[in-house]
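Visitor: no sequence on hand, only this structure:
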């Protein structure tokens, strides 16, 4: 068993403290912590606010089922494409500045997308918000590594919990807010821009802090970036596959689960609450799972337990979607906690800050490329089969390779050793 917070730098690789990089003040660490929490709150509302209103958006923009499927595939595709740029942007401008710009992009995209008119404009504005989410997604582990190198599990759990909370709030409150503000889906979507605007503020003092782009822990001398050929690491590929398959399940759930329940006779408001229950399971578990994972040498058992909950949840969704709706929502919420597990393993599978940057960008960007076709395929299967049986079977089948990849990614080794 490991200690509660597993060091991500081996003793042999521990750098000397540089006098030019003093330890940050407690107030600055509080600002970084607040920034992490507020940023994490904004990493999913652009997506989960759309799911409960997808039917209204489709009608309002005259979308077919296949086009709606394309819309649901936009998030992981944008995360993959823009995520690859995050390390380069962070090296040039600093991770804090990039995350600050990301929050600005999220706010702008959420303001624009309900009102630009037409499907193309909606997709373009959504892509702007998702670009901000993408770079922030990649840089969250880097920020943690930089400012809290001795508390990776705790801080990963904190922002994962905030991310799950933002996800759940958007799913639960979008329909009630829409009704309270006149029943127009455009107004119900735009309100989430205010949360992103608030998240810009704590990152402003960090805009000039350029060093976090390297991922080097604060107060330590800079290290040269290791010459890693990350594609030669089996662990990096296993982690990318695990991340991609869990992202596939998560985005299918966020975009299509409310529609599954609505087609089973559940009201729109209740379907949104059920999605919120699924997302809310990540609030406590996203804090607990990283701390437990950081204590273990091998995280494969956690991946198996989460996958097993998903299999039971999909079986119930297939057999009795309305009758056991609350139980299936709970089980799928537990299964979706593979996300904080993946983030924790990113911090544990590299010894150095530069290694975490490379692994985070590779695993998340490659993973989102793997995830991109999933929501689209579900939409096409739903339209052409006329029901949810085949799509749900696909979702369940994808959990098997996810569990295998999780076992392989959870082994106690680092990419530096493999490369």
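Guide: Nice, I can see it. It should be emphasised that the depicted structure is a prediction, and the values quoted were computed from it without experimental measurement.
Visitor: from here on, contacts and neighbour counts on C-alpha atoms
Guide: Noted.
Visitor: check which residues of stretch 411-419 are buried.
Guide: For stretch 411-419, the neighbour count (16 or more other C-alpha atoms under 10 Å) marks 411, 413, 414, 415, 416 as buried.
Visitor: which residues in the stretch 1-150 of the chain form helices?
Guide: Remark: helices assigned in the stretch 1-150 of the chain by DSSP state H, counting those that start in this stretch are 26-41, 45-48, 54-61, 65-83, 86-93, 95-112, 118-147.
Visitor: tell me which two in the buried residues of stretch 411-419 are the farthest apart.
Guide: 411 and 416 (14.0 Å; C-alpha to C-alpha).
Visitor: list the buried ones in stretch 28-47?
Guide: For stretch 28-47, by 16+ other C-alpha under 10 Å, it's 31-47.
Visitor: can you check stretch 256-272 too?
Guide: Those would be 256-264, 266, 268-272, for stretch 256-272 by 16+ other C-alpha under 10 Å.
Visitor: tell me the one of these nearest residue 200?
Guide: residue 272 (27.6 Å).
Visitor: chain center to the helix or strand containing the closest one: distance?
Guide: Using DSSP states H and E, residue 272 maps to helix 268-280. Put simply, helix 268-280 sits 18 Å off its chain's centre (C-alpha atoms, centre = their mean, to the nearest Å).
Visitor: that helix packs against which elements?
Guide: helix 152-180, helix 234-263, helix 325-335 (3 or more C-alpha pairs under 8 Å, 6 or more residues apart in numbering; DSSP states H and E).
Visitor: who touches stretch 364-382?
Guide: Under the criterion C-alpha atoms under 8 Å, 6 or more residues apart in numbering, residues 65-66, 68-77, 79-84, 138, 240-245, 247-249, 251-252, 255-256, 388, 390-391 lie in contact with stretch 364-382.
Visitor: one more structure, for comparison:
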């Protein structure tokens, strides 16, 4: 399974997790602490860029199939590390501009990175390779979040932002110089591609029922994850402090790594449907647990860690679904379409949580339960199209 392409890709993803994720993770608390703004503003500032990221992934998916996976992926890296500038400004307009750039870049990174992953390994090893792909980013997130709380408490948000920016420049240079190109990935007829608008290249994909259901699964499951991404760091910081909140984020990611490894191995042995169903069940019961222990720091810590692990386990199944349902020259567009569904779901959940958190803390979690239930039903529906999944 291991080869030079996959190893270097995972190293880059680890670095990107260390650099960019702490900023996004602590953003709601940054808005509350530094800008003195209402939490709905944090939701809007993050939701708009996430939506842009989804639509950029559609463009990136088409471009990726034509121009190459490495170029698309590297372009995404260059835009994402600029998110460090968020912590050096208190101007909402500037913060929105930076986050919009980061959102567009995330679409390029997702389409390019996951397409590169799918092209780097055989189908028989894709479950474990997908686990390694997400595992690398999550380990980076765990490390970054764990040290971010300590560094911010000692040196402030701005200094951490400049550190993230400088580290990102070095990572982008490394990616350009070291990440191998993938030969034979530009299999679309270039002349035919240029004669049609990029969105028309999606018509044959969108008309397939299995792809529509897969996109719906990604939307509804990510709605609950978007809500959790807003609520978990904010509520943990209210129950404890910023340093423990960083440790909470790191612990969640470490547990997610274990879930990713387990899910990847299981997918390669028994297929992808049963692991997807199991991930949904774990998300469902974790959300119930969070609703029950909202006033307990320890209980909230445990339930939040479980929820994060379950959500990342579900992500591990997506590349295998895409590889099974789409041809090699459609991979980039398949990833782009699924990432659009992810972005809209995350945007909806994140923004909904920011609007409802001051009305009733349990209401966003209840809506997450509903969304996960719909997503689980769609997984059962998808299994009826192809029993080999």
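Guide: Received it, and whenever you're ready, just let me know what you need. Predicted model only: the values in this text are computed from it and were never measured.
Visitor: rewinding a little: mind checking which of the helices of the stretch 1-150 of structure 1 is nearest residue 204 of structure 1?
Guide: helix 95-112 (6.7 Å).
Visitor: ok, the equivalent of residue 99 of structure 2 over in structure 1 to residue 165 of structure 1 distance?
Guide: The alignment partner of residue 99 of structure 2 in structure 1, by TM-score structural alignment, is residue 126. Distance, residue 126 of structure 1 to residue 165 of structure 1, by C-alpha to C-alpha, to the nearest Å: 21 Å.
Visitor: same question, residue 101 of structure 1
Guide: In terms of C-alpha to C-alpha, residue 101 of structure 1 sits 22 Å off from residue 165 of structure 1.
Visitor: give me the more crowded residue out of these two.
Guide: Comparing residue 101 of structure 1 with residue 165 by other C-alpha atoms under 10 Å, the one with more neighbours is residue 165, at 25 against 19.
Visitor: show me what that one lines up with in structure 2.
Guide: In structure 2, residue 165 of structure 1 lands on residue 139 (TM-score structural alignment).
Visitor: same check on residue 393 of structure 1?
Guide: Residue 393 of structure 1 maps onto residue 366 in structure 2, by TM-score structural alignment.
Visitor: which stretch of helix or strand covers its match?
Guide: With DSSP H and E as the test, residue 366 of structure 2 turns up in helix 362-385.
Visitor: in that helix, what's buried?
Guide: In helix 362-385 of structure 2, counting by 16+ other C-alpha under 10 Å, buried: 362-369, 371-373, 375-376, 378-379, 382.
Visitor: next one: stretch 379-390 of structure 1
Guide: Neighbour counts using 16+ other C-alpha under 10 Å place 379, 380, 381, 382, 388 of stretch 379-390 of structure 1 among the buried residues.
Visitor: now do the contacts for the residue mapped onto residue 151 of structure 2 from structure 1.
Guide: In structure 1, the residue matched to residue 151 of structure 2 (TM-score structural alignment) is residue 177. With contacts defined as C-alpha under 8 Å, 6+ apart, the neighbours of residue 177 of structure 1 are residue 188.
Visitor: can you rerun that using 10 Å?
Guide: Shown in contact with residue 177 of structure 1 (C-alpha atoms under 10 Å, 6 or more residues apart in numbering): 170, 183, 184, 185, 187, 188, 189, 191.
Visitor: turn these into CSV, including neighbour count, secondary structure and distance to residue 313 of structure 1.
Guide: Shown next, in CSV, are the contacts of residue 177 of structure 1 (neighbours: other C-alpha atoms under 10 Å; DSSP: H, G, I helix; E, B strand; the rest coil; distance: C-alpha to C-alpha, whole Å):
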residue, neighbour count, secondary structure, distance to residue 313 of structure 1
170, 30, helix, 22
183, 13, coil, 32
184, 16, coil, 33
185, 22, helix, 30
187, 19, helix, 33
188, 24, helix, 29
189, 25, helix, 29
191, 18, coil, 32
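Visitor: closest one to residue 233 of structure 1 out of the residues you listed, please.
Guide: Closest to residue 233 of structure 1 out of the contacts of residue 177 of structure 1 is residue 170 (37.5 Å), distances taken as C-alpha to C-alpha.
Visitor: residue 274 of structure 2 contacts residue 379, correct?
Guide: Yes: contact criterion C-alpha atoms under 10 Å: residue 274 of structure 2 and residue 379 qualify, at 9.1 Å.
Visitor: what's the overlap in contacts for these two?
Guide: Shared contacts of residue 274 of structure 2 and residue 379, counting by C-alpha under 10 Å, 6+ apart, come down to residue 280.
Visitor: quick check: residue 57 of structure 1 vs residue 258 of structure 1, distance?
Guide: 14 Å.
Visitor: anything in contact with each of the two?
Guide: Listed as contacting both residue 57 of structure 1 and residue 258 by C-alpha under 10 Å, 6+ apart are residue 51.
Visitor: residue 293 of structure 1 -> structure 2?
Guide: Checking TM-score structural alignment: residue 293 of structure 1 goes with residue 267.
Visitor: now that match. Nearest residue, chain neighbours left out?
Guide: Distances taken as C-alpha to C-alpha, 6 or more residues apart in numbering place residue 127 nearest to residue 267 of structure 2, at 5.4 Å, with adjacent residues excluded.
Visitor: which position in structure 2 aligns with residue 199 of structure 1?
Guide: That one, residue 199 of structure 1, aligns with residue 171 by TM-score structural alignment.
Visitor: pretty sure its match contacts residue 78?
Guide: Yes: using C-alpha under 10 Å, residue 171 of structure 2 is in contact with residue 78, at 8.7 Å.
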